[in-house]
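Chemist: below is the structure, and that's it, no one-letter string:
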């Protein structure tokens, strides 16, 4: 008898079904199985085994067929959108969605970056991990844009601590109200130039701090991390290829081993969820309809509770496609909010500068994080001509031999130049908040489908007046900051990313206090259907300015605790 958790068919219903195996799906699987629930984790992509299937890990560029680049013809045919992602290359392409099989319509430009393997985008993310504060959770109520979050920082704080201890977050304690501290592993170090720039910025600006970026890396693993089979980060910065050390947080390295340890987990890969099954007599979801990714055969899985964790737009597509007499516009959509209020962060605006001197200062390794300047606009008071705010991330670095790859030197001149590190440079790039707007939305196409017959999504998302004003301030302020601290050759860049390319899309099945204007309550539970939960980015009522993944984790763990207790009490 096989002990493999992988299944195709199931004769008995499960206690819980989790759709999606990325950051939120992995956490849901861990939490529900540890609470004793027999759980099925459904993933549309292929199976990926930790260590074994990281085929690009440790492979040098010169040992790869195209030196790490992907075949142009294949990119055009299969990854026309995915190639826009910073993490896409010949060593990582197997973890991305295939744009040929997963088409969608762009009414307004939107780059939908999709994981398509077990582990989802937890294998590909950039691992920056920040708590929100009440400045963020109360923002909608304060300025009237979007519905009020039904939770506040105090509701999420203990769950932040809970997931941080398990995942492992490195960072420094700063005691900043705008950016609460986490449960930290030791922080990665600034290099010498960053230390100097930090002093200059904080001396010049009383309202601004420059800190080390907080990231989900084991700088110094705790004993429970070692027991998970995880080890110290080696500062290779090849994380998206997969990390056999388990040094960065992913489903494979962290939550999956915990879930498997319980003996309560089953896994169905290559299983494309078509829709959620709904029983109008009991007003309960009873399971999911699945199409086999390879054979196109259909099957159904049943459970007492369903968690949708398929990514913001993946979950929304499933919900919109789950229609019935009770919910003709998509399951749990009595409010009409499903698919609306799509948001993504503002990226691609900031400044660069040259740093004089420091030619005797070196660093080693490829640190997996950089500097971070938390939000300082509209914090204590409204001090800008736009609402909300933004942060900066970046680093100081020296020119390396790689910078000479396309230069004019060759022969002895190149050999001499390549012996020495070059000059220092500093870069800072923004992460700005987008307001929730009803017209920023996705909907199903009434004719076009994908390979599996599922209606394609139509994307309509654009920056509005508030975002444009914020972008202008970011461009101006970044230059002013670097010039004011004495850096040279300061240059702005103002190339805002196409929506979607920040890969922080949220908001299309939002939380709220009122069932008439929101899809979910404060526990990520459907207002309409008590045994349906959504814990990925679709649940967000606003985007804030911080990377969202740590909040994904905390809200998922919190929702699982609530669901398991409600299930035991017979309430759902």
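Modeler: All right, it came through fine. Everything numeric in this text was worked out from a predicted model, so none of it was measured.

Chemist: contacts, neighbours, all on C-alpha from now
Modeler: Will do.

Chemist: quick check, residue 265 in contact with residue 42.
Modeler: No. Counting by CA atoms under 8 Å, residue 265 stays clear of residue 42, with 10.7 Å between them.

Chemist: shared neighbours of the two, anything?
Modeler: Overlap of the contact sets of residue 265 and residue 42 (by CA atoms under 8 Å, 6 or more residues apart in numbering) is empty.

Chemist: gap between residue 26 and residue 42?
Modeler: Distance of residue 26 to residue 42, given as CA to CA, to the nearest Å: 11 Å.

Chemist: joint contacts of those two?
Modeler: Listed contacts common to residue 26 and residue 42 are residue 20; contacts here mean CA under 8 Å, 6+ apart.

Chemist: settle this for me: residue 109 is touching residue 499, isn't it.
Modeler: Yes. If you go by CA under 8 Å, residue 109 and residue 499 touch, sitting 7.0 Å apart.

Chemist: list residues touching both of the two?
Modeler: Residues touching both residue 109 and residue 499 by CA under 8 Å, 6+ apart: 461-462.

Chemist: of the two, which one has the most company?
Modeler: A direct count of neighbours by other CA atoms under 10 Å for residue 109 and residue 499 places residue 499 higher, at 25 against 14.

Chemist: show me what contacts that one?
Modeler: Residues counted as contacts of residue 499 (CA under 8 Å, 6+ apart) are 109-111, 344-346, 461-462.

Chemist: the structure to be compared is supplied as follows:
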């Protein structure tokens, strides 16, 4: 008996955090700094800051295949590679092996994953924008989906809190549809971007072009310097990991902060399969884990549990946590768990060339672009034939020697010409909001298993008529702005978009005031299991049209603060 008690004590913590990505890192930091003993469970390997970034300092000519997608990568990582993203010789080790970690698609769904410490915080695009009341109130005003249980005033101080810690460079623009934040000095726009900004804003009073708000340090604070972080070096090799700690990641920021407290235990190679629910206590007591290396099944116990494994992975865990009380998944009395899959649709916009600024260039490789905040369907405007809106990301550059592949010429004079910068080009790519649809869903399918014998997820989601109508404006408006600024050869493009491709999958365990229509309450608690929290993208009620990671961070910090207060009050 004593041995069993000792064993339980050795595997018992104040809190368990499942996942070590953007949300998991924040949960660990906040809970440990508030005095809790925390176990962080990561299903993949432990990638160490700096030393773990295998290719961060590798020159192009040092790659055997010059960084390309090899046939082996294309075979082993077919889903990751088919997207055209940076899954290459330089970065493939950060993405999952699709053969070992399969999933099923009724309709195309591009599930981009990184199973390692830091998760996708090592690969994310770092664009950091706030949702505003335009987003929080859209559902209730339009009769779509369910109402958000919070408003901007509830989350605004938490946005302040996380922005100061992570370091967001950006410009304050005073736009109600894109609330300003706590910014470090903005990166500079290029000459053509400034020109386009001036011409567009002169003609279209409702349109603004600004520099992207990005989680890159441009002027380190003492708190950031103390964690070993420095300002951005303008290398633009972010997808390989940042040894300077300039961009925000779990490894560079939240994990060192949590480790400083000596309250954190990180356990990699730990696949959480389900949450353990105690019928008598009417709460969760821990999680079941499959050790990735030994295949041993383990149990870890805690007073509170934070699910931060990523939207779909956390939803999987909840759906797989069945009991007499919850036969359809933990907290799934509403039946909405797994439904309302959302993502942003994109890969539509315009590009063009500019005949000017031939005497100007730019210094370094800015790891950022420009941003055009939403300007359609704003309050007081004439309504379009679709709901919600979109923003643009993009930028200007000068064409390099690569243009020679499609240019006539040969010999010494041709080679000499290719050593000079080509003309300026600029592109605008739209990011549009997807509405929450009940029929867009994900389920566990036991007909197929992964490398570890676990059943996989099956996706059935698509963009619908509202998104298709929006895409027409996304292409037309982009071309209109470039033409207004005098660009030539302006070409609209629409290369198609599928859920998952935006890597902003969300919404499958949404929050709400009504337990009959939602899984979580306004503090990210499972309605009927108060000591379980979910703070990754699964909680989202609507998608907005901005990148969501900053919201995940703010909501995680808020939920962690609430959880500790409730724990002290013995309500958990």
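Modeler: Okay, I see it. Given the structure is predicted, the values throughout are model-derived calculations rather than measurements.

Chemist: thinking again about what came up before, mark which of the contacts of residue 499 of structure 1 are buried, thanks.
Modeler: Among these, those classed as buried by 16 or more other CA atoms under 10 Å are 110-111, 344-346, 461-462.

Chemist: list just the nearest of the residues you listed to residue 150 of structure 1.
Modeler: Minimum distance to residue 150 of structure 1 across those is 20.9 Å, recorded for residue 344 (CA to CA).

Chemist: quick check: closest non-adjacent residue to the closest one.
Modeler: Among residues not flanking residue 344 of structure 1 along the chain, residue 505 sits closest, at 4.4 Å (CA to CA, 6 or more residues apart in numbering).

Chemist: run through the residues that contact the one you found.
Modeler: Contacts of residue 505 of structure 1 by CA under 8 Å, 6+ apart are 312-313, 342-345, 537-538.

Chemist: of these, which is the nearest to residue 431 of structure 1?
Modeler: Using CA to CA, residue 345 comes nearest to residue 431 of structure 1 of those, at 6.0 Å.

Chemist: residues contacting the closest one?
Modeler: Contact analysis of residue 345 of structure 1 by CA under 8 Å, 6+ apart lists 431-434, 499, 502, 504-505, 543, 545.

Chemist: and for residue 347 of structure 2?
Modeler: 429-431, 493-497.

Chemist: kindly recompute the last result at 6 Å.
Modeler: 494-495 (CA atoms under 6 Å, 6 or more residues apart in numbering).

Chemist: one more: residue 312 of structure 1?
Modeler: Going by CA under 6 Å, 6+ apart, residue 312 of structure 1 touches 506, 536-538.

Chemist: quick revisit: please produce a markdown table containing the contacts of residue 505 of structure 1, extended by distance to residue 457 of structure 1.
Modeler: Formatted as a markdown table, the contacts of residue 505 of structure 1 follow (distance: CA to CA, whole Å):
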| residue | distance to residue 457 of structure 1 |
| --- | --- |
| 312 | 12 |
| 313 | 9 |
| 342 | 13 |
| 343 | 16 |
| 344 | 17 |
| 345 | 20 |
| 537 | 17 |
| 538 | 15 |
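
Chemist: count the residues that sit near residue 206 of structure 1.
Modeler: Residue 206 of structure 1 is flanked by 9 other residues according to other CA under 10 Å.

Chemist: now do the one 4 residues further on
Modeler: Residues lying near residue 210 of structure 1 (other CA under 10 Å) number 20.

Chemist: over to the one 5 residues further on?
Modeler: The tally of other residues near residue 215 of structure 1 (other CA under 10 Å) stands at 26.

Chemist: excluding chain neighbours, what is closest to it?
Modeler: Counting by CA to CA, 6+ apart, the residue nearest residue 215 of structure 1 is residue 128, at 4.4 Å.

Chemist: name the nearest of the contacts of residue 312 of structure 1 relative to residue 269 of structure 1.
Modeler: Taking those together and measuring to residue 269 of structure 1 by CA to CA, the closest member is residue 536, at 19.1 Å.

Chemist: in three-state terms, label residue 429 of structure 1 for me.
Modeler: Put simply, residue 429 of structure 1 is strand when judged by DSSP: H, G, I helix; E, B strand; the rest coil.

Chemist: surely residue 461 of structure 2 and residue 442 touch.
Modeler: No. Counting by CA atoms under 6 Å, residue 461 of structure 2 does not reach residue 442; the two are 7.8 Å apart.
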